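**Q** Give me coordinates for this.
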Amino acid sequence: MTSHDARQGAHFAFTDRWGGVSTLPYGELNLGGAVGDDPVAVRENRAIAARGLGLDPADVVWMHQVHGADVAVVTERQPVGEAPTVDAVVTDRPLVLAVLTADCTPVLLADPVARVIGAAHAGRPGLAAGVVPAVVRAMTELGAVPARIVAATGPAVCGRCYEVPAELRAEVAERVPAAWAETSWGTPALDVAAGVRAQLAAAGVTELECSPVCTLESTDHFSYRREQRTGRLASYVWLDS
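**A** Got it, this is the predicted structure:
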């Protein structure tokens, strides 16, 4: 159901679509609450995913993601059904941060020394708007040091598959040159994950693990571009207690 990596006391986990209770077209482990799925099933799926990682579902912080670059600093557990309208969250408390995606790039970060973690939702608009440098800045304001940050990106559509109009590629690549890409069939594309890597490096974050999974190519993962009406994956970051 979930891949889980631990480095220097920081934990990064990424779900696939299996092991939950949702029915088609959200089958099975849909963790997104704003895609039309039964809210009861989503709550149960979130509990299943958290328990599978040894986490308390009440410790998980979610976002209402809007493809922007705003960051929220979280200081306490999240009331059920409430989430900040942002595309990145940071905390220095013993919480778990989560990102929802179905092709966009989830970005997870941790400074285990400062005990600060961050999570960002980097789709094409958020990448261009600067959500990645914004989340690193917010972490440094809580005491993190970029050179100490360990990071991971999760399953996302790859640059060989993410076809876009030529003018859109040019617009994004003007801001993030590393995102310029071409599909495997020779048309204009964007590589959001490559853009994320470049922005992290520019912010001083050099220890990064990147998922090899392309959501569009993998039938084990949700993909909005492949299915439109579908579920959402979750990516989680937390620290050893």
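
**Q** going forward, measure contacts between C-alpha atoms and count neighbours the same way
**A** OK.

**Q** give me the element the residue positioned nearest the centre of the chain is part of.
**A** For the chain, the residue sitting closest to the mean C-alpha position, by C-alpha atoms, centre = their mean, is residue 106 at 1.9 Å. Element membership of residue 106, judged by DSSP states H and E, is strand 105-111.

**Q** Here is the second sequence; please produce its structure so I can put it next to the first one:
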Amino acid sequence: MITAVALGAGIGAGFSGRAGGVSTAPYASLNLGGAVGDDPAAVTGNRHRAAAALGTDAARTVWMRQVHGADVAHVTGPGPELPPVDAVVTDRPGVTLAVLVADCAPVLLADAAAGVVGAAHSGRPGTAAGVVPALLDAMTGLGADPARVTAAIGPAACGGCYEVPAAMRDEVAAAVPGSAATTRRGTPALDLRAGIAGQLARAGVTGVSVDPRCTLEDPGLFSYRRDGLTGRFAGFVWLREDAR
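**A** Okay, the predicted model is just below:
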């Protein structure tokens, strides 16, 4: 159900899959997205199951209203309702940050020494707008040091599958060097994870891990491009309460 990620002492992090939940097709089964048409009771049940698997408190999980932008919110808990944002940051132990995806890249950042973590939804528009660098800037404002930050880029549409028009590829690549790619059929494409890794490297982050799974190719993950009407999996990151 959860693939754990190591981001440093006192940091919890991981990515969910689509198995182990209660939702029925086309959301089967661990759909965590509340705005895709699934039964709200099933989504709530799935979120509690994910929290139990993580060892966190579902009531202290922050979910974003993602809009493919670059705005960041500093949060101290799950309420009040956030404005639309695509990245969140916290320095409060026990508060879990969640990012929903189904082809876009979920990005988790942590500075264990500073006690600051962040999560970003980095799709094509958000990557081009610089949502991950914006999140890193917000973390720096809370005492993080890019040289200490560790990052995990989760499953996403790979460069061999994420076909786009040539003009779009060139436009994104101009803003995000390293993101241009070619599909296995020889058509223009984007590799968002490569572009995000480059953004992090240019900002001074050296500890970057990349989950190699492609959402379009892996049936254990939700993919909007593959299936259309479908669920969402999530990335999670939090400061453990016993770490301070």
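
**Q** And the TM-score between them?
**A** TM-score of the superposed chains, computed with TM-score structural alignment, normalised by the length of structure 1, equals 0.97; 239 aligned residues with a C-alpha RMSD of 1.0 Å.

**Q** hmm, back to that, could you tell me where whichever helix or strand comes after the strand holding residue 106 of structure 1 falls in structure 2?
**A** Moving toward the C-terminus from strand 105-111 of structure 1, the next helix or strand (DSSP H and E) is strand 116-122. Under TM-score structural alignment, strand 116-122 of structure 1 corresponds to residues 116-122 of structure 2.

**Q** average gap between that stretch and structure 1?
**A** After superposition onto structure 1, stretch 116-122 of structure 2 sits on average 0.4 Å from its aligned residues (mean C-alpha distance after the TM-score superposition for structure 1).

**Q** List the neighbours of that stretch that are in contact with it.
**A** Applying C-alpha atoms under 8 Å, 6 or more residues apart in numbering, the contact partners of stretch 116-122 of structure 2 are 66, 68, 86-92, 97-101, 104-111, 131-132, 135-136, 139, 142-144, 235-239.

**Q** The lengthiest helix in structure 2: how far from the chain's middle?
**A** The single longest helix within structure 2, with elements called by DSSP state H, is helix 40-54. Remark: helix 40-54 of structure 2 is offset 18 Å from the chain centroid, using C-alpha atoms, centre = their mean, to the nearest Å.

**Q** Mind jotting down where the strands sit in structure 2?
**A** Applying DSSP state E to structure 2 gives strands spanning 2-4, 11-16, 61-63, 72-74, 87-90, 96-101, 105-111, 116-122, 150-153, 180-182, 188-190, 207-210, 233-239.

**Q** measure the residue of structure 1 positioned farthest from its centre to residue 104 of structure 1 for me?
**A** Distance from the C-alpha centroid of structure 1 peaks at residue 186, with 27.7 Å (C-alpha atoms, centre = their mean). Residue 186 of structure 1 sits 21 Å away from residue 104 of structure 1, going by C-alpha to C-alpha, to the nearest Å.

**Q** Could you do residue 217 of structure 1 as well?
**A** Computed with C-alpha to C-alpha, the distance linking residue 217 of structure 1 and residue 104 of structure 1 is 14 Å.

**Q** Of the two, which one has the most company?
**A** residue 104 (26 against 15; other C-alpha atoms under 10 Å).

**Q** what's the burial count for the nearest residue to that one once chain neighbours are set aside?
**A** In space, and not counting its chain neighbours, residue 104 of structure 1 is closest to residue 123: 4.5 Å by C-alpha to C-alpha, 6 or more residues apart in numbering. Using other C-alpha under 10 Å, residue 123 of structure 1 has 25 neighbouring residues.

**Q** swap in residue 161 of structure 1?
**A** Based on other C-alpha under 10 Å, the number of other residues close to residue 161 of structure 1 is 22.

**Q** thinking it is in contact with residue 189, fair?
**A** Yes - contact criterion C-alpha atoms under 8 Å: residue 161 of structure 1 and residue 189 qualify, at 7.3 Å.

**Q** Nearest residue to the aligned partner of residue 156 of structure 2 in structure 1 in space, please, no chain neighbours.
**A** Aligned by TM-score structural alignment, residue 156 of structure 2 pairs with residue 156 of structure 1. Once flanking residues are discounted, residue 156 of structure 1 sits nearest to residue 103: 4.5 Å by C-alpha to C-alpha, 6+ apart.

**Q** which residues sit in contact with the residue nearest to residue 68 of structure 1 when sequence neighbours are not counted?
**A** Distances taken as C-alpha to C-alpha, 6+ apart place residue 126 nearest to residue 68 of structure 1, at 4.8 Å, with adjacent residues excluded. Contacts for residue 126 of structure 1 (C-alpha under 8 Å, 6+ apart) come out as 67-69, 87, 132.

**Q** Just name the closest of these to residue 16 of structure 1, please.
**A** Residue 16 of structure 1 lies nearest to residue 87 out of the contacts of residue 126 of structure 1, by C-alpha to C-alpha, at 20.9 Å.

**Q** How many residues are close by that closest one?
**A** Neighbours of residue 87 of structure 1 (other C-alpha under 10 Å): 28.

**Q** So it sits against residue 71, correct?
**A** Yes - Residue 87 of structure 1 lies in contact with residue 71 (C-alpha under 8 Å); the separation is 6.3 Å.

**Q** The longest helix of structure 2 against structure 1, how far on average?
**A** Taken over the aligned residues, the distance from helix 40-54 of structure 2 to structure 1 averages 0.6 Å (mean C-alpha distance after the TM-score superposition for structure 1).

**Q** Cool, thanks, talk later.
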